[in-house]
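A.B. asks: Quick one, what's the 3D model for this:
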Amino acid sequence: MTNNKQTAVVVCPGRGTYNKSELGYLARFHSDKSAFIERIDVQRKINGQPLIAELDRAEKFSLAKHTAGENASSLIYACAACDFADINRDKYDIVAVTGNSMGWYIALAVANALNTDNAARLINTMGSMMKGGVVGGQLIYPIVDENWQADPNRIMLINDLIEDASKQESDIRLYWSINLGGYAVLGGSQAGLKFAHSRLPMIDNTYPMQLFNHAAFHTPLLSSVSEQAMKEMEASIFNAPDVPLIDGEGHIWQPHSADSHALWKYTLDTQVRETYNFTKAIEVAIKEFAPEKIIVTGPGTTLGGAIGQSLVKFQWQGMASKADFISKQKTSPFLLSMGIPQQRELVI
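C.D. replies: Below you'll find the predicted structure:
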């Protein structure tokens, strides 16, 4: 019997992907998954937090409410996990899972390295760490030109900026937080971000752009958060995944050999305090697993550009420019984003 399945790597999104246009995402696509969403809400009920379904069904999108870490994280998890469940397994063989930043927690969940209850608890705990006040912040800045070619001058500028920041007063703290395809996400203290804004030339009247309600994750500024998380979340809740997991260092956690204690330490210590290299995760995904498709779960579509830029960087399937990527997406899409209705239909 011929196996007509296509191999696919699934990518889970992080913060900043549930926005105004995503309001009602669960109601539109996942009205049949109320039992799963209720399980996510168990901990939220105990904590007196707004329920996921209520946030999703709100009449208006509230930037303050919907993007707050304690709400956004669980909302995005619910959308992404429900999307993952809708992937047509008769059509796609999922060979690996990865994610960007908070998307790593979701990847752990959909790969069954955490069960539903523990995943909901972890994501809600980490998302709520900033409830008493966001530690530092993040800004995003392009490191490629309009053709998605690496710009060595911009990369050097950022590296020099971070080095110069380390020589300033102690309140100026700045680090490379996420390597996000054609973008650098910098994390730092408010003084550090102000220092960056003063030194980085404006691009397209948009960048450098500070990310609203984002803390300085993946930097040493979150060391205390890491310590608190390791006290609250025990290593025993982690298991070896059902499918290979690719982390923010490009390491592959295999189903039959993953050390659950090491996975706990990476999740709550290493990746909280150190740079998350999403570009490396995509490189490993395509080079080690050679998937026929990359499927990005919703909500949102913001990861598409970063993944496309990564594919161009590694000239995957002959894509060497933004134009090449767009052309391929029009004729025979390699990247399928479930947040885009036409591409969603190719996945479910």
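A.B. asks: from here on, contacts and neighbour counts on C-alpha atoms
C.D. replies: Fine.
A.B. asks: Okay, strands next: where are they in the stretch 51-200 of the chain?
C.D. replies: Applying DSSP state E, counting those that start in this stretch to the stretch 51-200 of the chain gives strands spanning 92-99, 137-142, 174-180, 183-188.
A.B. asks: Now the second one, please; I'll put the structures next to each other:
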Amino acid sequence: MKRIAILCPGRGSYTEKTLRTLPAGHPWVVRADELRAEYGLPTLSELDRAERFSQVLHLRPANVSLLIWLVTMLDSHAAMEQDECVAIAGNSMGWYTALAVGGALSFDDGFRLVQEMALLQERHAGGGQILYPLVGDDWRRDAARVEAVKAALASSNGHALPSIELGGFAVLAGTEDGIRHLLGALPQVKLGSNTYPFRLMQHGAYHTPLVQPVSDAALETLARLEFRAPRVTLVDGRGVRFTPWATDVAELVRYTLTTQVTDPYDFTKSVRVVLREHAPDELVLPGPGNTLGGICGQILCAEGWRGMQSKADFEREQAGARSLVRSLRR
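C.D. replies: This next block holds a predicted model:
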């Protein structure tokens, strides 16, 4: 039995390859469909069994968030039955999933948190997010790219802001004017086969003060959720731990519905704390896709974990007998 840490993905992980993966008749799938019906929304089973993938339908925040949440819940449960989970973290929306995976929320309340936040984000839509690499193809920090991000933010007149620290990437957010500014101010660069900067589809200005109305509404709409101390240690987007033996539940609620919504989210720091405080044998990535695989590799290299310094070092470790990162749906 391994000591694992589970890292839950954010909203950008769902693709057409995820269709038809929900196990028909599973109690969690049945219950999620019942809860969706209460909201007057298509069931997750209907979305999962669609003949073809639709960006408009499947990537709508109120749909994709719950599809990712449910797949991640199912994967995490299976991983925790097989190995000892010592810590759980998540990227952005993945924090909400982590709460349910770790037992700080029941299945129903975890569902409601994700569904209500997605609906609130649709209701208060505006602005967006872009992705930009801070490393080169070898995953070593590129000082010129770091400085380009700083300069683009500084020249945005407050319309663009940092959003997520994501391994070797910066996620930046802003108003529509801010996004246009970033797309024009940041020099085009390539990482692998992708060209950056690029805008994340149907993403708002998450983790910035621009979404304060979402936080305000969430405090009222989600006041009845029953938070509790987790069964497994949770690490949030500040690197703060909530443990089974020392959790201030009021602070957990406050962070989830206020700070997590309006302040930058540091996924890099959360993984760093997981590594340094819990030293897991393996980082397990549940849920759709493999969006966090390379990002976790970049964080491990930045940490010098097992002496790794570059992408080649990480790939060599992954090919060995003691792989560090396991994506459950790669």
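A.B. asks: re earlier: which stretch among the strands of the stretch 51-200 of the first structure comes nearest Thr267 of the first structure?
C.D. replies: Closest to Thr267 of the first structure of the strands of the stretch 51-200 of the first structure is strand 92-99 (Cα to Cα; 12.3 Å).
A.B. asks: Would you mind finding the match for Pro201 of the first structure in the second structure?
C.D. replies: With TM-score structural alignment as the matching criterion, the partner of Pro201 of the first structure in the second structure is Pro187.
A.B. asks: So Leu221 of the first structure sits against Gly192, correct?
C.D. replies: No. Using Cα atoms under 8 Å, Leu221 of the first structure makes no contact with Gly192, being 11.4 Å away.
A.B. asks: Comparing those two, which residue is more hemmed in?
C.D. replies: Gly192 (26 against 23; other Cα atoms under 10 Å).
A.B. asks: which residues of the stretch 51-200 of the second structure fall in helices?
C.D. replies: Along the stretch 51-200 of the second structure, the segments classed as helices by DSSP state H, counting those that start in this stretch run 55-58, 61-82, 94-101, 107-123, 143-154, 176-185.
A.B. asks: closest to His203 of the second structure out of the ones you listed?
C.D. replies: His203 of the second structure lies closest to helix 61-82 among the helices of the stretch 51-200 of the second structure, at 8.1 Å (Cα to Cα).
A.B. asks: Provide the contact partners of stretch 143-162 of the second structure at residue level.
C.D. replies: Outside stretch 143-162 of the second structure, the residues that touch it by Cα atoms under 8 Å, 6 or more residues apart in numbering are 133-135, 170-175, 177-179, 181-182, 185-187, 208, 264.
A.B. asks: Over in the second structure, find the residue span stretch 55-65 of the first structure aligns onto.
C.D. replies: Alignment of stretch 55-65 of the first structure against the second structure: residues 47-57, by TM-score structural alignment.
A.B. asks: What separation do you get for the closest residue to Lys33 of the first structure other than its chain neighbours and Pro299 of the first structure?
C.D. replies: Nearest residue to Lys33 of the first structure, sequence neighbours excluded (Cα to Cα, 6 or more residues apart in numbering): Cys82, at 7.3 Å. For Cys82 of the first structure, the distance to Pro299 of the first structure (Cα to Cα, to the nearest Å) stands at 10 Å.
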